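> Got a sequence here, can you model it:
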Amino acid sequence: MREHLFTYLEQPSLETFMALRQAALSSEGFDPYSSELDGISALMEAGSWEQVIETISKSLFPNHLLSPGAHMSLGFAYHKLGREKESRFEQVVYTALLDGIKSTGAGTEEQPYHVTRTSDEYDLLMVEELRPTQQALIKKDGRAYDVMTTESGQKVWFDITEIMTLLDRRLGIQPE
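Predicted coordinates:
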């Protein structure tokens, strides 16, 4: 999976991003609903930068490699410790991952964005300065979508079919 990441960073395109995404989704042990980073905000508020780095670094492969927010937090922790080279690298990865998600669609029903984790949806909305007020799961034509309604009433569509399939498998739910 790392080789896919470096290929994407060196040659950013929809094709290399989707290859990276597919590598993550098919990686053994990948869990799009894992919770290893749930306590990161508290660690950051406490200024526990070494622990932030350790916690995120342990969970990057395979669960958070494509999570823009994980890379942003990691980069910030490196910055707080004066490790600017690592901080800049994480900022590059953060930006590239957001660009990759944006390249997958337009956020419309006809062209939804493709994400690897639900947290990616919030990362993208944040960078677009859209504040979500409602989230709905919609199943349509054999696909699953998260539809986020923003304060302005705009609906932003995310195709989560693959991550829902992984969740169903983990829970032992048979496909419909």
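
> switch to C-alpha atoms for all contacts and neighbour counts from now on
Will do.

> So what's the gap between stretch 85-95 and the chain middle?
From the chain centre to the centre of stretch 85-95 is a distance of 15 Å (CA atoms, centre = their mean, to the nearest Å).

> residues in contact with that stretch?
9, 67-69, 71-72, 74-79 (CA atoms under 8 Å, 6 or more residues apart in numbering).

> Could you dump the residues you listed into CSV and include neighbour count and distance to S119?
Listed next are the contacts of stretch 85-95 as CSV, based on neighbours: other CA atoms under 10 Å; distance: CA to CA, whole Å:
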residue, neighbour count, distance to S119
L9, 17, 21
S67, 23, 7
P68, 26, 9
G69, 18, 8
H71, 26, 12
M72, 20, 13
L74, 27, 15
G75, 25, 17
F76, 23, 18
A77, 23, 19
Y78, 22, 21
H79, 17, 23
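
> One more, please, to line up against the first structure:
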Amino acid sequence: MTDDFFDFLEEPTLENFSKARKCVIENENYSPYSDDIKNLERFLQEEAYEEALATNNINLILSPRAHMIKKYAAKQLGNEEAEQAEYFLAHRILEGIQSTGDGSKAQPYKVLRVEDERDFLGFIGETLKMQSLVKEEKTYDLITTESGKSIYFDITECYLKVASFSFEDMMDSLGIEEELKDDSNENSVSIPPKVEKKKWWKFW
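Prediction:
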């Protein structure tokens, strides 16, 4: 993983980003709905900045949000070098996601975690209005933004990883309330976005 990750950092091509993604997906510890991001956020709540900055695992290495959290932690510690490095990593990964498609159904963006979708929306200046799960040959998150755009994210690898989960477990892992609205498309479930209390370290 290390070589592929650094290849991507040095030469941020779609090919190198795809190799880095593949290494994450094929790792036995990859879990797209893990609590790793929540744990990092808890460190911020507890002002445990050293712990946040030191936390690394396969589920965080290509997470823009993880690196932005670590950037904030580094800033609180007065570690300017680490702050700049984490900011660079976050934006390099967001640029990598952007290279995977154009947001259309034919060329959806590819992500490794549901949080990546929210981070990417902020990166391109959009805000989530409605999220729909679309299951066809591939599995997509279809995001309708406040500006009226429809943006597709390919979450096929994420979905396959948790295929053994029950539907209820998957919805719970996504932090989604039980209230669902059925779309006219039997392969689509429209999900109202969960309203979360704005965190004081919100980045996007």
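
> Got a TM-score for the two of them?
After superposition, the two chains reach a TM-score of 0.88 (TM-score structural alignment, normalised by the length of the first structure), with 167 aligned residues with a CA RMSD of 1.8 Å.

> Correct me if wrong: R117 of the first structure contacts S67.
Yes. Applying CA atoms under 8 Å, one finds R117 of the first structure in contact with S67, separated by 7.2 Å.

> Spit out the residues that contact these two alike.
Counting by CA under 8 Å, 6+ apart, nothing touches both R117 of the first structure and S67.

> Give me the aligned partner of L160 of the second structure over in the first structure.
Under the alignment (TM-score structural alignment), L160 of the second structure pairs with T165 of the first structure.

> do S63 of the second structure as well
Under TM-score structural alignment, S63 of the second structure pairs with S67 in the first structure.

> Run through the residues that contact that match.
Taking CA under 8 Å, 6+ apart, one finds 94, 97, 116-117, 119-120 in contact with S67 of the first structure.

> Quick one: list the elements packing against the helix or strand where the match of L160 of the second structure lies.
Per DSSP states H and E, T165 of the first structure falls inside helix 161-171. Counting contacts by 3 or more CA pairs under 8 Å, 6 or more residues apart in numbering; DSSP states H and E, helix 161-171 of the first structure is packed against strand 143-150.

> residue range for the strand it packs on in the second structure?
So strand 143-150 of the first structure sits over residues 138-145 in the second structure, by TM-score structural alignment.

> Which positions within that stretch qualify as buried?
139-145 (16 or more other CA atoms under 10 Å).

> And the contacts of it?
By CA under 8 Å, 6+ apart, stretch 138-145 of the second structure touches 126-134, 149-156, 159.

> Now with 7 Å, please.
126-134, 150-156 (CA atoms under 7 Å, 6 or more residues apart in numbering).

> Give me the buried subset of the residues you listed.
Looking at the contacts of stretch 138-145 of the second structure with 16+ other CA under 10 Å, the buried ones turn out to be 126-128, 130-134, 151-156.

> Return the residue of the second structure aligned against S48 of the first structure.
Checking TM-score structural alignment: S48 of the first structure goes with A48.

> what's the neighbour count on its match?
16 (other CA atoms under 10 Å).

> Ok, A70 of the first structure next?
Based on other CA under 10 Å, the number of other residues close to A70 of the first structure is 25.

> Mean per-residue distance, the helix or strand harbouring it versus the second structure.
Using DSSP H and E, A70 of the first structure maps to helix 68-80. Its matched residues in the second structure lie on average 0.8 Å from helix 68-80 of the first structure after superposition (mean CA distance after the TM-score superposition for the first structure).

> Tell me which other helices or strands that helix touches.
helix 49-59, helix 84-103, helix 118-127 (3 or more CA pairs under 7 Å, 6 or more residues apart in numbering; DSSP states H and E).

> Which of these has the highest mean neighbour count?
Ranked by mean neighbour count, these are led by helix 84-103 with a mean of 19 (mean count of other CA atoms under 10 Å).

> Next, the angle from that helix to helix 118-127.
Interaxial angle of helix 84-103 of the first structure relative to helix 118-127 (axes from the mean of the first three to the mean of the last three CA atoms, to 10 degrees): 90 degrees.

> against the second structure, where does helix 84-103 of the first structure fall?
Going by TM-score structural alignment, helix 84-103 of the first structure sits over residues 80-99 in the second structure.

> quick one: the matching stretch to chain centroid distance?
That offset, for stretch 80-99 of the second structure, works out to 14 Å (CA atoms, centre = their mean).

> what do you get for stretch 52-69 of the first structure?
10 Å.

> What of stretch 77-87 of the second structure?
So, by CA atoms, centre = their mean, the centroid of stretch 77-87 of the second structure is 21 Å from its chain's centroid.

> now stretch 140-160 of the first structure
Counting by CA atoms, centre = their mean, stretch 140-160 of the first structure comes out at 16 Å from the chain centroid.

> Check stretch 64-73 of the first structure too.
That offset, for stretch 64-73 of the first structure, works out to 6 Å (CA atoms, centre = their mean).

> likewise stretch 146-159 of the second structure?
11 Å.

> Same check on stretch 150-163 of the second structure?
11 Å.

> swap in stretch 43-61 of the first structure?
17 Å.

> what does it contact?
36-37, 40, 70, 74, 77.
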